[in-house]
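Student: Here you go, sequence then predicted model.
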Amino acid sequence: MSEKKKEPGVWDGFKAFLMRGNVVDLAVAVVIGAAFTNIVNSVVKGVINPLVGAFGTKDLNQYSSCLKDPCRFDEATGTTSGIPIMWGTVLSATLTFLITAAVVYFLMVLPMSKYLAKQVARQKAKEGTQEVIEVSELEVLKEIRDALVAQRGSGHNEQ
């Protein structure tokens, strides 16, 4: 009788996936990213939008254009007439994105890439000394090979 090999089940695969270290790291990054996004949103809404609004007449989120007149918002019914284009909200979201991207790049990505570049340079420096040894060993092995080929060649000629 042939034995059937038991295939790993879905549950086993899921457990292996969860036990990988990068899944936990990703979860931590998502939680910290969400908290950081709240901070950036607060800065944009509380500081940048009012500063931009100070140059105009209203808060940045309130800037809009009307595609089809009349653009009015009825607070009593909660309806809007016309077709408003809320470009201030888009500009606010764009500023939030740019600030978030700049902070992530300058405080996380750039220092990490510099650190990794230093690590690679150290590793290459260590490998550089090993390569000298490996190259000389390679040369010795080539010489041995050539000597064996020469011996084998001379042995065949004498027959």
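Tutor: Structure received.

Student: contacts and neighbour counts: CA atoms only from here.
Tutor: Will do.

Student: can you pull the contacts of Ile85?
Tutor: The neighbours of Ile85, taking Cα atoms under 8 Å, 6 or more residues apart in numbering as the test, are 64-67.

Student: out of these, who's nearest Ala93?
Tutor: Ser64 (14.1 Å; Cα to Cα).

Student: need the strands for the chain, in chain order.
Tutor: Listed in chain order, the strands of the chain (DSSP state E) span 65-74, 79-85.

Student: returning to what we had before: and the furthest pair within the contacts of Ile85?
Tutor: The largest separation in those, counting by Cα to Cα, is between Ser64 and Leu67 at 9.6 Å.

Student: Touching both of the two, which residues are there?
Tutor: 84-85.

Student: and these two? which has more neighbours close in?
Tutor: Neighbour totals were compared for Ser64 and Leu67, and Ser64 leads with 15 against 11 (other Cα atoms under 10 Å).

Student: center of the protein - which residue?
Tutor: With distances taken as Cα atoms, centre = their mean, Val109 lies nearest the centre of the chain, 8.6 Å away.

Student: before we move on, back to that, let me have the contacts of Ile85 in CSV, extended by distance to Val120.
Tutor: Putting those into CSV (distance: Cα to Cα, whole Å) gives the following:
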residue, distance to Val120
Ser64, 51
Ser65, 53
Cys66, 56
Leu67, 56
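
Student: In addition, the following structure is provided for comparison:
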Amino acid sequence: MSTKKEASVWQGFRAFLMRGNVVDLAVAVVIGAAFTNIVNSVVKGIINPLVGAIGTQNLDSYSSCLKGRCTNGRDGTPTSGVRILWGSVLGATLTFLITAAVVYFLMVLPMSKYLARQAARKAAREGTKEIIEVSELEVLKEIRDALVAQRGSGHDER
């Protein structure tokens, strides 16, 4: 009896893994992890040097002192004051925006255009069938109207 239960558990687990959603999610995680390296390279190699033309290439060094005088120890760690690290927030925001833009323009937009084309093709195929059905319906209505007109004219003559 336990062999049958184990078999059904393994079959259920296999069915779970083979579902489209799980496989799609696994692919998305792997691609996302690989894509993170590309985005980080773009930020380090392009964005940071562009920002570095104005100031420093390390966005993490941009900060403001909110309370008191901010001082750093010999090793660079803050020793006094309340420091707002807005440069690291800016860097993370730029990384997010670049990632979102690349995902949208290279993945989402082409896929939505492809799906729209597929839907248009399907609608065109179904539209042709509807035109044929509509024209047949129109012909039948005309025949009906002609028969009604003949009957009506026949009754008026008597």
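Tutor: Yes, it's here. Since the model is a prediction, treat every value here as computed from it, not as a measurement.

Student: TM-score for the pair, please.
Tutor: After superposition, the two chains reach a TM-score of 0.70 (TM-score structural alignment, normalised by the length of structure 2), with 135 aligned residues with a Cα RMSD of 3.1 Å.

Student: returning to what we had before: and the contacts of Ile85 of structure 1, which is closest to Phe97 of structure 1?
Tutor: Looking at the contacts of Ile85 of structure 1 and their distance to Phe97 of structure 1, the nearest is Ser64, at 19.9 Å (Cα to Cα).

Student: burial count for the nearest residue in space to that closest one that is not next to it in sequence?
Tutor: In space, Ser64 of structure 1 comes closest to Met86 once its chain neighbours are excluded; the distance is 4.4 Å by Cα to Cα, 6 or more residues apart in numbering. Per other Cα under 10 Å, the neighbour tally for Met86 of structure 1 reads 15.

Student: wait, isn't Met86 of structure 1 in contact with Gln62?
Tutor: Yes - the criterion here is Cα atoms under 8 Å, and Met86 of structure 1 meets it with Gln62 at 7.5 Å.

Student: and the residue nearest to Leu18 of structure 1 when sequence neighbours are not counted, how many neighbours does it have?
Tutor: Nearest residue to Leu18 of structure 1 in three dimensions, chain neighbours excluded: Val24, at 7.7 Å (Cα to Cα, 6+ apart). The tally of other residues near Val24 of structure 1 (other Cα under 10 Å) stands at 12.

Student: swap in the one 10 residues further on?
Tutor: Burial of Ala34 of structure 1 is recorded as 12 neighbouring residues (other Cα under 10 Å).

Student: Likewise for the one 5 residues further on?
Tutor: With neighbours defined by other Cα under 10 Å, the count for Ile39 of structure 1 comes to 13.

Student: go on, Gly32 of structure 2?
Tutor: Look at Gly32 of structure 2: counted by other Cα under 10 Å, it has 14 neighbours.

Student: next one: the lengthiest helix in structure 1 to chain centre, how far?
Tutor: Secondary structure of structure 1 per DSSP state H: the longest helix is helix 110-157. Averaging C-alpha positions (Cα atoms, centre = their mean, to the nearest Å) puts helix 110-157 of structure 1 35 Å from its chain's average.

Student: isn't Asn41 of structure 1 right next to Thr96, touching?
Tutor: Yes - counting by Cα under 8 Å, Thr96 is a contact partner of Asn41 of structure 1 at 6.2 Å.

Student: returning to what we had before: just name the closest of the contacts of Ile85 of structure 1 to Arg145 of structure 1, please.
Tutor: Among these, Ser64 lies closest to Arg145 of structure 1 (Cα to Cα), at 80.5 Å.

Student: residues in contact with that closest one?
Tutor: By Cα under 8 Å, 6+ apart, the residues touching Ser64 of structure 1 are 84-88.

Student: Now render those residues as JSON lines, adding distance to Thr37 of structure 1.
Tutor: Formatted as JSON lines, these follow (distance: Cα to Cα, whole Å):
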{"residue": "Pro84", "distance to Thr37 of structure 1": "27"}
{"residue": "Ile85", "distance to Thr37 of structure 1": "25"}
{"residue": "Met86", "distance to Thr37 of structure 1": "22"}
{"residue": "Trp87", "distance to Thr37 of structure 1": "21"}
{"residue": "Gly88", "distance to Thr37 of structure 1": "19"}
